[in-house]
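K.L.:
Sequence plus the predicted model coming up.
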Amino acid sequence: MASFEVKGGNKLKGEIYPQGAKNEALQILCAVLLTPEPVRISNIPDIRDVNKLIELLRDLGVTVERNAPDTYTFTAANIDLDYLETEQFVEQGRAIRGSVMIVGPMLARFGKGKMPKPGGDKIGRRRLDTHFTGLEKLGAKFNYDTPDSFYGVEADKLKGAYMLLDEASVTGTANILMAAVLAEGTTTIYNAACEPYVQQLCRMLIRMGAKITGTGSNLLVIEGVEKLHGTEHTMLPDMIEIGSFIGLAAMTGSEITIKNCQIPELGLIPETFQRLGIKMEFRGDDIFIPEQDKYEVDTYIDGSILNISDHTWPGLTPDLLSIALVVATQSKGTVLVHQKMFESRLFFVDKLIDMGAQIILCDPHRATIIGLNKNIPLRGIRMASPDIRAGVALLIAALSAEGTSIIDNVEQIDRGYQNIDGRLNALGADIRRI
């Protein structure tokens, strides 16, 4: 198990480029299974979850060629369906959450797909009912092996159908969409997720020959086609990493330029951090965060306490609530953070309290943060990273703290952030991997 030794208190300065989007990568990589022709994908992040999915695809029979550090060509011409029955597949599938999205493409192209209960962050219940209910409406037969926690779907032929999703699940929408593009007839998906990553998947599938209308809305209409062909695709920068860097700059009083942000795709993220008092300038497609010794939280028109909560797109992504929470600890003012989607995601605040933050955990979904206005710096402690986003929030706290912190279990951070210690050290941070 690796750890970070972090010496806090340094101001950072310079330019940093966000990696390719992790959550987009997991969808796009699964989509290569829809065609036997080559698919070239650029701006792929070199992170643990993505690399594990690439390894799974390779073992499944996909030919993988690395053209550049962030660019791969995938050719799914010779898929080994027997591999789905192996213990190695079970181990790989359980290692990452995004592996569930191979089920839709496999079902559409080969008539069967299966997957062990996937792993990922321990942030609360993340049900898969939406995925399989949608696939059943397309004509698939669903099987669940309770003792082995194994999901399976089979169909001789998928047929288009109307469906109203019970939740706007991003991965569920992606899975159903990838199955529907090869189904016979018309599929209508209402209450579809419309995150930029799903929009990117739609654009890629359209370039492959799919017929999809409604991209960017919560109503997708898909006219099934007989086959798809190869394409090229470039992924968006990771919006969660961009938000993390904005928060990092504010907490450490640093001057940072975040390059090539694709600002129109960020939704409410810049505005949310501006309401926390963080100044920023948009310079073309770059975000410049000036050095700022203190920042004051906004209030509502009637003077009531600012409430930052997550919601389905175009609301604020839940992946940034941990970052917003840690930023609020050193603000001037009080903030209520309301994490609606996952009931275990706020439990990391006990580490921040140990560091000196003033936080009241109201219940598993809500925390009230009383900002210290940078009058009392956080103090370094030893702690462990519980999940990807909380891990980076703790790293940001450690970089702003007095003294030295040790963050254990940084493999969680590595799952979502590419060479984060090396990139931040290049800006002046003092992080040592031990």
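P.N.:
Perfect, thanks for sending it. Given the structure is predicted, the values throughout are model-derived calculations rather than measurements.
K.L.:
contacts and neighbour counts: CA atoms only from here.
P.N.:
Noted.
K.L.:
got a list of what Leu158 touches?
P.N.:
Applying C-alpha atoms under 8 Å, 6 or more residues apart in numbering, one finds that Leu158 lies in contact with Ala108, Leu138, Gly139, Ala140, Ala180, Leu182, Ala183, Glu184.
K.L.:
Could you rerun that using 10 Å?
P.N.:
Listed by C-alpha atoms under 10 Å, 6 or more residues apart in numbering, the contact set of Leu158 reads 107-109, 111, 135-140, 179-185, 224.
K.L.:
how close does it sit to Ile370?
P.N.:
54 Å (C-alpha to C-alpha, to the nearest Å).
K.L.:
what do you get for Gly230?
P.N.:
From Gly230 to Ile370 the distance is 53 Å (C-alpha to C-alpha).
K.L.:
repeat for Cys30
P.N.:
In terms of C-alpha to C-alpha, Cys30 sits 43 Å off from Ile370.
K.L.:
do the same with Met239
P.N.:
According to C-alpha to C-alpha, Met239 stands 27 Å off from Ile370.
K.L.:
Got another one to weigh against that:
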Amino acid sequence: MTQILTPSDLPVAAPGTAEKSEKISERFVVTGGTALHGEVQISGSKNSSLPILAAALLAARGECVLHNVPRISDTNLMCQMVESLGAKVRREGEAVIIDASNLSTHIAPGGLVRAMRASFYVAAPLLARLRKCEVPLPGGCVLGPRPINYHIDAFTAMGAQIVVEHGSMIAHAPVWAGATIYLEPKNSSVGATVNIMMAACLAEGTTTIENAAREPEVVNLADFLNKMGGKVQGAGTSTIVIEGVEELHGAEHSIFNDRIEAGTFLAAAGVTGGDITIRGLGAS
């Protein structure tokens, strides 16, 4: 018997509801020795959904209609985060619809950011669109196993004036212009890459990201930004070039299915000698 511990006390309420939190199971108990059989429909990718939900904050007009967003605590947290900044958020089946035309604040609530590291993705849209933001640091520190100093260095290179105090990044950008950003070749951060992409879409001039992450999540975000009126080229390669525009608008976009979830089920079938049919996994 194997016990897999999971985080507890994570908010899992849907956007637009009063109930903000609900405890999930303290642990899963898995008893092995049984071959797995059946059919599984793969859900939308969490890692693709989170930056795209944040990117909807860049739209100064129109709604962003995002399909295939999984109903999990992390995406619900991000929807709460977007809603807390003044955007209107609603769920319709597997779609999330966001209207961010009237943002009400540049200050991200600390509880949500600290509950989920990916909430820091809202820093780039706020800074790019409002020219200021105040976002608590995940874990309260710039350094760590997945440091955000790459994000801060990039924002600074683009013109932001940044102070880190009391566990928060406080930034304003009297000038917001393109720059050439070099990420570490041995640690091409997906998080830094997508945050720079979002920030650069509304910067004056051209931004080039060298040693950019090449993951599918980067490509999916670039596709969404281009549908919004952005000019992003090279996603999926180590060099991404973004030409800044004056304004982005709402767009309709589909999140691809979760490759990690699919791989987990495929591995489980192989290890147990089972037979599983995976639905919703593209040939690529």
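P.N.:
Yep, it's here. Predicted model, so just to flag it, every value in this text is computed and none were measured.
K.L.:
what's the TM-score for these two chains?
P.N.:
Here the TM-score for the pair of chains, by TM-score structural alignment, normalised by the length of structure 2, is 0.85; 254 aligned residues with a C-alpha RMSD of 1.6 Å.
K.L.:
ok, back up a step: of Cys30 and Ile370 of structure 1, which one has the most company?
P.N.:
A count of neighbours by other C-alpha atoms under 10 Å puts Cys30 above the other of Cys30 of structure 1 and Ile370, at 24 against 19.
K.L.:
so which helix or strand takes in the residue opposite that one in structure 2 once aligned?
P.N.:
When structure 2 is aligned by TM-score structural alignment, Cys30 of structure 1 is paired with Ala54. Taking DSSP states H and E as the definition, Ala54 of structure 2 sits inside helix 46-55.
K.L.:
That helix packs against which elements?
P.N.:
The helices and strands touching helix 46-55 of structure 2, judged by 3 or more C-alpha pairs under 10 Å, 6 or more residues apart in numbering; DSSP states H and E, are strand 63-67, helix 73-84, strand 95-99, helix 123-130, helix 190-200, helix 216-227, strand 252-254, helix 259-272.
K.L.:
Which residue numbers in structure 1 does whichever helix or strand comes after the fifth one align to?
P.N.:
The C-terminal neighbour of helix 190-200 of structure 2 among helices and strands, as given by DSSP H and E, is strand 206-210. The alignment of strand 206-210 of structure 2 onto structure 1 (TM-score structural alignment) covers residues 186-190.
K.L.:
and the gap between the counterpart of Ala168 of structure 1 in structure 2 and Asn220 of structure 2?
P.N.:
With TM-score structural alignment as the criterion, Ala168 of structure 1 lines up with Ser188 in structure 2. To Asn220 of structure 2, Ser188 of structure 2 is 17 Å away according to C-alpha to C-alpha.
K.L.:
and if you look at Ile240 of structure 2?
P.N.:
Separation of Ile240 of structure 2 from Asn220 of structure 2 (C-alpha to C-alpha): 13 Å.
K.L.:
now swap in Ala95 of structure 2 and tell me
P.N.:
Here Ala95 of structure 2 is placed at a distance of 16 Å from Asn220 of structure 2 (C-alpha to C-alpha).
K.L.:
Stretch 256-275 of structure 2: which residues count as buried?
P.N.:
For stretch 256-275 of structure 2, a neighbour-count test (16 or more other C-alpha atoms under 10 Å) marks Phe256, Asn257, Asp258, Arg259, Glu261, Ala262, Phe265, Leu266, Ala268, Ala269 as buried.
K.L.:
now, which of those sits nearest Phe224 of structure 2?
P.N.:
Proximity of these to Phe224 of structure 2 (C-alpha to C-alpha) peaks at Phe256, which lies at 11.7 Å.
K.L.:
Counterpart of the closest one over in structure 1?
P.N.:
So, by TM-score structural alignment, Phe256 of structure 2 is matched to Leu236.
K.L.:
That match is in contact with Lys22, isn't it?
P.N.:
Yes - taking C-alpha atoms under 10 Å as the definition, Leu236 of structure 1 is a contact partner of Lys22 at 9.3 Å.
K.L.:
Mutual contacts of the two, please.
P.N.:
Joint contacts of Leu236 of structure 1 and Lys22 (C-alpha under 10 Å, 6+ apart) are Ile44, Tyr197.
K.L.:
which helices and strands does the helix or strand hosting Leu424 of structure 1 pack with?
P.N.:
According to DSSP H and E, Leu424 of structure 1 maps onto helix 420-425. Under the contact definition 3+ C-alpha pairs under 10 Å, 6+ apart, helix 420-425 of structure 1 sits against strand 13-16, helix 239-252, helix 388-400, helix 411-414, strand 431-433.
K.L.:
Same list, these, but as JSON lines with distance to Ala193 of structure 1 please.
P.N.:
Output for these, formatted as JSON lines (distance: least, C-alpha to C-alpha, whole Å):
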{"stretch": "strand 13-16", "distance to Ala193 of structure 1": "30"}
{"stretch": "helix 239-252", "distance to Ala193 of structure 1": "16"}
{"stretch": "helix 388-400", "distance to Ala193 of structure 1": "21"}
{"stretch": "helix 411-414", "distance to Ala193 of structure 1": "26"}
{"stretch": "strand 431-433", "distance to Ala193 of structure 1": "37"}
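K.L.:
burial measure for the counterpart of Ile170 of structure 2 in structure 1, as a count.
P.N.:
For Ile170 of structure 2, the aligned position in structure 1 is Gly152, judged by TM-score structural alignment. Close neighbours of Gly152 of structure 1, defined as other C-alpha under 10 Å, add up to 18.
K.L.:
tell me the SS of Gly152 of structure 1?
P.N.:
Secondary structure assignment for Gly152 of structure 1 (DSSP: H, G, I helix; E, B strand; the rest coil): strand.
K.L.:
so who does it touch?
P.N.:
Residues in contact with Gly152 of structure 1 (C-alpha under 10 Å, 6+ apart) are 103, 107, 112-116, 132, 140-145.
K.L.:
Buried ones among the residues you listed?
P.N.:
Using 16+ other C-alpha under 10 Å as the burial test, the contacts of Gly152 of structure 1 include Val103, Leu107, Lys112, Gly113, Lys114, Met115, Pro116, Phe132, Ala140, Lys141, Phe142 as buried.
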